[in-house]
Each structure stands twice: as C-alpha cells, then as structure tokens.
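> The following block contains a protein sequence and its predicted model.
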Amino acid sequence: MRLLVLEDDSTLGPWIEKGLQEAGHVVDRFVDGKDALVAAMTQPYDVLILDRMVPGLDGLSLLKSLRQAKVQTPALFLTALSDVEDRVEGLSAGGDDYLTKPFAFAELLARVEVIARRQGGGQATGDNESAVLSAGDIAIDLHKRTCKRQGQSIDLNPKEFLLLEVFLRSKGRVQTRTMLLERVWDMSFDPTTSVVETHISRLRGKIEKPFGDQLIRTIRGTGYVFDPA
C-alpha cells in the first residue's frame, strides 16, 4: 500500500516510516500539514496516518479540508490527544480510526491494514480488488505478498516486491534513481551506491528473462519506466 504519514517528531516519525516500509509499504512522510494536504489532494494514497499537533496545518484541519473536497481516503489519527472529546472530534471530522500515543507498532500496522481492507484503500472496490495491483499480465497481491505473471508464481524478496509495487503504482511514469532510493530504501541521494541498479537487475531476471520480454525500460540519465505491453 501507499501510505501518507504526517508526523513531525524527529525520532518517532522516521521510526514509523521505517517500520511501515519494512512491512512492505510505500511511505511518504511529511512534517508540515500544508505539504501533506497538497500531497493528499493530488496523489493516490491507501491510508493517511495523521498527527493532530504539527506545524503549518494540524491533522484535524487537514482531514476536514480533504473531506470538504470530497477526498475520501481512509485516515487514522495517531496522536497524544487521548481524551474522549478528542477522539470523538477526530472521528466526527471524518477519521476512520484513532490511536493514542504511546502505542505498539504492531497495533498501528494492524489498524492500517484493517482500514484499507474495510474501505478498499479509498476506492470504490471490494477487498479482493483493492488487494491486487496489476498491469499487463503481471500482478501482485498486497495482502498475501505474492507475485504472478501469466499465471506463474514468482518468488520475490521484500525489497524486490516493494520495488515492483512502486513500479506498478507509477506505470508509465519515470522513476528516478533518487525517487526509488527514497521510496524503497529510505535513503537520500548517494552517488556511490548501486543498490537500485542491483535490485532492478535481479527483478528483471525474475519478471522479464523467463518470459523473453521487457517490462522495465532504462531512460538513460533519468531513471526507469515500468511500461508493460
């Protein structure tokens, strides 16, 4: 799944982001509510995870703006505001769940997955449809963490699976090396690392070589495009 996280705490924010990525999700984390609102209005997300006390625009106001704009992406409040009135206010504003700090990461992950299954990641589809991303003759099941092409199962390690998920979600759009480093490995630009090239080569060996064609095109000097026939 692709998740938006609004959390400005310099310790907690990266910890949540890393944990969600290790669980196989694509995570965009913001520390300012105004930036998060722009992203949530213009990008497709499966679930929003919102702190209520952040700079620029608080999570509650952000969600109210989204709901007024008819954006129905499921949202979970993750906040230290724990009074009954606070929880009621959050749910009344359009929140789908409310988890107070401190919390167990396993519970956060479980709640996010339940919200996504229950509401189809904000799309008007059933649970089975929302769990599957596909393009051409290749598909991945986000819940079962499986990959198939032409009906054949393909064994992918967690990073290969996440890399393919990013490509499926951005079909036809260039993904730069820096973008892939940030989304899959939580790394900023590093000219010395070849981790992207290495994993794309391995992924190609699994999803392209046995089938004798090309799904991932290299755009010299720019990045990669996932473009199945």
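That came in fine, so what should we check first?
> from here on, contacts and neighbour counts on C-alpha atoms
Will do.
> where along the chain do the helices fall?
In the chain, the segments counted as helices under DSSP state H are 12-22, 33-42, 59-68, 84-92, 105-119, 127-130, 158-169, 177-185, 195-207.
> what does the first one contact?
With CA atoms under 8 Å, 6 or more residues apart in numbering as the contact definition, helix 12-22 has outside contacts at 5, 7, 26-29, 105, 109, 158, 184, 186.
> With the longest one instead?
Contacts to helix 105-119, defined as CA under 8 Å, 6+ apart, come from residues 16, 19-20, 46-47, 74, 76, 96-97, 99, 121-122, 127, 130-131.
> rerun that using 6 Å as the cut-off
Judged by CA atoms under 6 Å, 6 or more residues apart in numbering, the contacts made with helix 105-119 from elsewhere in the structure are residue 127.
> got the buried residues for that helix?
Taking 16 or more other CA atoms under 10 Å as the basis for neighbour counts, the residues of helix 105-119 that come out buried are 108, 111-113, 115-117, 119.
> one step back: right, so the helices of the chain: which one is the most enclosed?
helix 158-169 (a mean of 21; mean count of other CA atoms under 10 Å).
> how many degrees apart are that one and helix 177-185 in direction?
Using axes from the mean of the first three to the mean of the last three CA atoms, to 10 degrees, the direction of helix 158-169 lies 120 degrees away from that of helix 177-185.
> Below is structure B, check it against A:
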Amino acid sequence: MNKRILIVEDEKNIVDILSFNLGREGYDTLEAYDGEAGLQLALEQDPDLILLDLMLPRMNGFDVCRQVRSAGRSTPIIMLTAREEENDKVLGLELGADDYITKPFSMRELLARVKANIRRHGMAESAGTAGVGGNKLELGRIVVDQDLLVAYKDGRSLDLTQREYELLRFLGAQPGKVFSREALMENVWNYEGYVGDVRAVDVAVRRLREKVEDDPAQPQFIVTRRGLGYLFNA
C-alpha cells in the first residue's frame, strides 16, 4: 500500500505541482486548501506525512500543527513557508513540526525530506513493536528503554516526543562523544550529507533539556561544546 501524503496549501498551483511530483514517486496524496479542512483530514485519514503551509485561510498552520499534536498524533509534519523570519521557523518546531522548508523550494530537496521523515517514523514504529524488556541504555539517573521507546529519569518516565526520544537515545548510546549539528541532522533526522540550516537541532536540544535537566539553564546531561556540538554526559 502506497504511503499517503496530506498537502495543506491554499495555492492550487503549488498543490498541483506537489501532487504530481509525489505521485511520480509512488505516493498517494490528499489535498486541503484551508487549515480547518487540513486538520479534519489529518485526524480522520491518518496520513503518513503532512506538508503544511503556514499562511492558510480559516486556521493557520501553527494552529493545525498544535491541534494535531494535542490529539496525540505523531505524524511527521513538514511546514512550508514563504517567510524567512527565524521566529516562524522556531515556533513551528516548538509546536511539534518535524521540519520546515522555505518557498521557493527545490522539488528534489522536498522529496528527499519527505522520504527521510517517513523512513524515520517507520523505523521508530518498527522499534516500538520489536519486543519488550532488556534492551536498555543505563545512563546513571537516566535510563533509555530501546524496546519500549521510553526514557526514565530517577525512575519516572519522561514525556518525550519521538524526535526528543531519538535524540536522547542517539547521544546516550555514545556518552562523552561530541556530535556536530550536521552529524545529528544526518543520524537523528536521517538527512544524508546534510548541508544547510541546523536550527532544528538547537530547538530539539532546548526542548529535551527542559524535560531531562534539573536546571535547563545549567545542563548536566545534554552538554554543549562550543563551536563543536553536543554530547551526553553520563
């Protein structure tokens, strides 16, 4: 069965171009031209990925993203925006978007990001059904259960998003090793040979610190090495 992509975009020419190119790659598509219709389709049809424009009639992309995540859905969301403002991109990531791409975009780049996000999501779901019990990372006060896809601090489960869990698991698997933002984009976001904006990494690290650190302003677990990247301090 083909993967289904929900396109939520109010410009019909863009929808047509996206639908055509996604179809050529073997994807089925659903289309919505305003935020309310997009949210309804996202919740009712449970697509494999959502391409979500920010500036939409009836409900903007930020609110659609917020409500999809509030409904407990982990569907990958790539935000489409014509605006370059940093705050827009950061807010989208803070609300739970997995990625963003700025118009005008290369179709090749967009298709690569669609493929990477669907692959990552599928890998996480497969891991979650692989088994129960013994595959754990023991990291002092933090334990990562790689079978149940759950992390604990001091014996209490942490309320992590899928991306936050994957970031913690990846860093925790090699404690003390520094990973650049580009390396994290390749290994956690699954963007091979990534060159470009790495702001998504900083946002994900900040959100993760808010959940795992005693004092996020003075992190003890997810540590920054200035000019180099991040490491897990076991």
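That came through fine. Computed from a prediction, not measured in an experiment: that's the story for all the values here.
> Most widely separated two among the contacts of helix 12-22 of the first structure?
The span of these, defined through CA to CA, is set by 7 and 158 at 25.0 Å.
> Next up, the contacts around the spatially most central residue of the second structure.
With the centre of the second structure defined as its mean C-alpha position, the nearest residue by CA atoms, centre = their mean is residue 98, 2.5 Å away. Taking CA under 6 Å, 6+ apart as the contact definition, residue 98 of the second structure lies against 76-78.
> Per the alignment, name the residue of the first structure opposite residue 54 of the second structure.
Taking TM-score structural alignment as the alignment basis, one finds that residue 54 of the second structure is matched in the first structure by residue 52.
> Tally up the residues packed near its match, please.
Residue neighbour count, defined by other CA atoms under 10 Å, stands at 23 for residue 52 of the first structure.
> how much space between it and residue 18 of the first structure?
Using CA to CA, to the nearest Å, residue 52 of the first structure is found at 21 Å from residue 18 of the first structure.
> quick one: contacts for residue 164 of the second structure?
Contacts of residue 164 of the second structure (CA under 6 Å, 6+ apart): residue 208.
> Let me know the secondary structure of it.
The local conformation at residue 164 of the second structure, judged by DSSP: H, G, I helix; E, B strand; the rest coil, is helix.
> Would you mind saying which of the helices of the first structure lies nearest residue 225 of the first structure?
When the helices of the first structure are ranked by distance to residue 225 of the first structure, counting by CA to CA, first place goes to helix 158-169 at 7.5 Å.
> and for the closest one, what span of the second structure is it aligned with?
Helix 158-169 of the first structure corresponds to no residue of the second structure when matched by TM-score structural alignment.
> ok, back up a step: who's in contact with the residue nearest to the match of residue 54 of the second structure when sequence neighbours are not counted?
Distance criterion CA to CA, 6 or more residues apart in numbering; nearest residue to residue 52 of the first structure, sequence neighbours excluded, is residue 59 at 4.3 Å. Listed by CA under 6 Å, 6+ apart, the contact set of residue 59 of the first structure reads 50-52.
> same thing with residue 58 of the first structure?
Contacts for residue 58 of the first structure were tallied using CA under 6 Å, 6+ apart; they are 33, 52.
> wait, isn't residue 57 of the second structure in contact with residue 33?
No - counting by CA atoms under 6 Å, residue 57 of the second structure stays clear of residue 33, with 7.9 Å between them.
> circling back to that earlier point, mind checking how far the residue nearest to residue 52 of the first structure is from residue 31 of the first structure?
Counting by CA to CA, the separation of residue 59 of the first structure from residue 31 of the first structure is 11 Å.
> Please apply the same query to residue 118 of the first structure.
Where residue 31 of the first structure is concerned, residue 118 of the first structure sits at a distance of 28 Å (CA to CA).
> what do you get for residue 124 of the first structure?
Between residue 124 of the first structure and residue 31 of the first structure the distance, using CA to CA, works out to 29 Å.
> what do you get for residue 161 of the first structure?
For residue 161 of the first structure, the distance to residue 31 of the first structure (CA to CA) stands at 27 Å.
> Run through the strands of the second structure in chain order.
Secondary structure of the second structure (DSSP state E): strands at 4-8, 28-32, 49-53, 77-81, 99-102, 136-139, 142-145, 150-153, 156-157, 222-225, 229-232.
> Onto which residues of the first structure does the second one map?
By that I understand strand 28-32 of the second structure. On the basis of TM-score structural alignment, strand 28-32 of the second structure is assigned to residues 26-30 in the first structure.
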